[in-house]
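# What shape does this take:
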Amino acid sequence: MRILVLGFTGYLGGHVVEHLRALPGARVFGGGRSPDAVINCAGSTDGDPVTLAEVNSRGPAVLCAALREAAPSARLVHLGSAAEYGPGTPDTRVTEASATRPVTPYCATKLAGTVTVTTSGLDAAVLRVGNPVGPGAPPTGLPGRIAGLLRAAGPDPDAVIRLGDLSAYRDFVDVRDVARAAVLAATSPGPLPHVLNIGGGRAVPVRELVRTLARTAGFRGRIEEDGGGSARSGAVSWQCSDIAAAGDSLDWRPSYALEESLAALWAATSVRPEGGRAP
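Below is the predicted model of the structure:
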């Protein structure tokens, strides 16, 4: 089976390729081949609205047009975002049938990409991914940024890490579980629903994630909240996905507990004595 992975050098794409290479009979390409399946991991979480639209909205449109011409029978798996749903209701999980109410350019551009893929007429499925966490998390996301701050602070008991408001709830999912879901969706023999939620299925206080990672790191200083925070996530105080459909369609469920994901993230950021980084 020939599988083309777009965005394979990125955080999610790198883990997807790692899972695919362990799949018997799979041939993984970064471009230039006629594929049996395409996994689109390309996307942007940062940038001005024009940049976000170019990557998150126009990118999937160009891809769909190219596939209609070159490989109309290929399975397309596109990584969307749970942020497309917008603000959630406390104690309520969103299903794939829930209304979408994007509140930022990032959310809106990701939703536009999803609409393009699901209405393209291709054999396509969108995985609406929660907040990915785990080894290799980039500093542009909260878990990776916190890990970097903890690494810089070291064991100093007088260290102070100042963060924004940590009162929000998020649905964290291990990046390796996301990669496994993408591989299952790309190789599933039957038709799939147009949209599937991929998350941990649990709303976790962001404050809990930060404190757990701090304990994992052996941090002895103080963490202070100043009330500020990310404009991209600040408008959404609660986020949790119903992941039952992914279980029914892909026989997929998350396999890593949050503590395991954070331990793997911390281990991956460890600095070797000679100055290199852990694998």
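# going forward, measure contacts and count neighbours with C-alpha atoms only.
Will do.
# A helix includes residue 110, no?
Yes - using DSSP: H, G, I helix; E, B strand; the rest coil, the assignment for residue 110 is a helix.
# Might you report the residue contacts of it?
Counting by CA atoms under 8 Å, 6 or more residues apart in numbering, residue 110 touches 56, 57, 80, 81, 84.
# Do I have it right that the first one meets residue 43?
Read that as residue 56. Yes - under the criterion of CA atoms under 8 Å, residue 56 lies in contact with residue 43, with a separation of 5.4 Å.
# Would you do the same for the sequence below? I want to compare the two.
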Amino acid sequence: MRVLLLGANGFLGRFVADRLLADPAVHLTALGRGDDADVRFDLAGGSPGALTRFLDAVHPGVVVNCAGATRGGARDLTRHNTVAVATVCEALRRSGCGARLVQVGCASEYGPSQPGSSTAEDAVPRPGGPYGVSKLAATELVLGSGLDAVVLRVFSPVGPGTPAGSPLGRLAEAMRRAMQAGKGGLKLSGLGAQRDFV
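Okay, here's the model as predicted:
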């Protein structure tokens, strides 16, 4: 099976790439902005036509989109999380490859939950900031595209390379600084939230 992975060098993309590369039945092509991508392409600035030509040449059966941004202002988040997905959807509509799109969404699309409650998969999304709004807009683009597509909303991923801007990344950095300073303890606040970690 031919798989095109978008955002293969990002936090989630690296893990997805490792898993796909371990499967001998998968022929993986990585598309991204970095030099170590198989093909360099900026989804936020590239044209759907150029991406369509690439899709027609590679002819993947599945496109997995792990690309995006977790930090920045509303404009950058919209460009990297929403406009980029619009480019992918339009290119897939134009292409003859017929690939299935797997869009990686996130818990921020739901927004904050009420204390003592949990967020179910069918909860009404109410994102609380520009990041969640940009990811929810991308989800809506994918689900309304008419493509063979699915959105996976990933909750609280953690592991090596956790982004510094995420809550767990900030915690890891605070712990590192405390250990370097020889502090025997670290005072934390807001520990009432319960999360499922992936």
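# Could you get me the TM-score between them?
Remark: TM-score between the superposed chains equals 0.78 [TM-score structural alignment, normalised by the length of structure 2]; 173 aligned residues with a CA RMSD of 2.1 Å.
# Residue 78 of structure 1 -> structure 2?
The pairwise alignment with structure 2 assigns residue 78 of structure 1 to residue 103, based on TM-score structural alignment.
# In terms of helix, strand or coil, where does its match fall?
The three-state assignment at residue 103 of structure 2 reads strand, by three-state DSSP.
# cool, residue 196 of structure 1 as well?
Per three-state DSSP, the secondary structure class of residue 196 of structure 1 is strand.
# before we move on, what about residue 215 of structure 1?
Recorded secondary structure, residue 215 of structure 1: helix (three-state DSSP).
# For the residue nearest to the spatial centre of structure 2, give me its contacts.
In structure 2, the C-alpha nearest the mean C-alpha coordinate belongs to residue 66, at 3.9 Å (CA atoms, centre = their mean). With contact set as CA under 8 Å, 6+ apart, residue 66 of structure 2 has these partners: 5, 6, 7, 8, 10, 12, 13, 103, 104.
# hang on, the fourth one packs against residue 14?
Yes - here residue 8 of structure 2 reaches residue 14: they are 5.3 Å apart, a contact under CA under 8 Å.
# out of the two, which sits in the more crowded spot?
Here residue 8 of structure 2 and residue 14 are compared on neighbour count by other CA atoms under 10 Å; more neighbours surround residue 8, at 27 against 16.
# residue contacts, the aligned partner of that one in structure 1?
Aligned counterpart of residue 8 of structure 2 in structure 1: residue 8 (TM-score structural alignment). Applying CA under 8 Å, 6+ apart to residue 8 of structure 1 gives the contacts 14, 16, 17, 30, 41, 42.
# Which one of those residues is nearest to residue 130 of structure 1?
For those, the residue nearest residue 130 of structure 1 by CA to CA is residue 41; the value is 14.0 Å.
# Just give me the match in structure 2 for that closest one.
Alignment of residue 41 of structure 1 against structure 2 is given by TM-score structural alignment, with residue 66 as its counterpart.
# in what helix or strand does residue 177 of structure 2 lie?
With elements taken from DSSP states H and E, the one containing residue 177 of structure 2 is helix 167-180.
# chain center to that helix, what's the gap?
23 Å (CA atoms, centre = their mean, to the nearest Å).
# hang on, the earlier thing: against residue 172 of structure 2, how distant is the residue nearest to the centre of structure 2?
For residue 66 of structure 2, the distance to residue 172 of structure 2 under the criterion CA to CA, to the nearest Å works out to 23 Å.
# Mind checking what secondary structure the residue with the largest distance to the centre of structure 1 has?
Computed with CA atoms, centre = their mean, the residue of structure 1 farthest from its C-alpha average is residue 158, at 33.9 Å. Using three-state DSSP, the three-state assignment for residue 158 of structure 1 comes out as coil.
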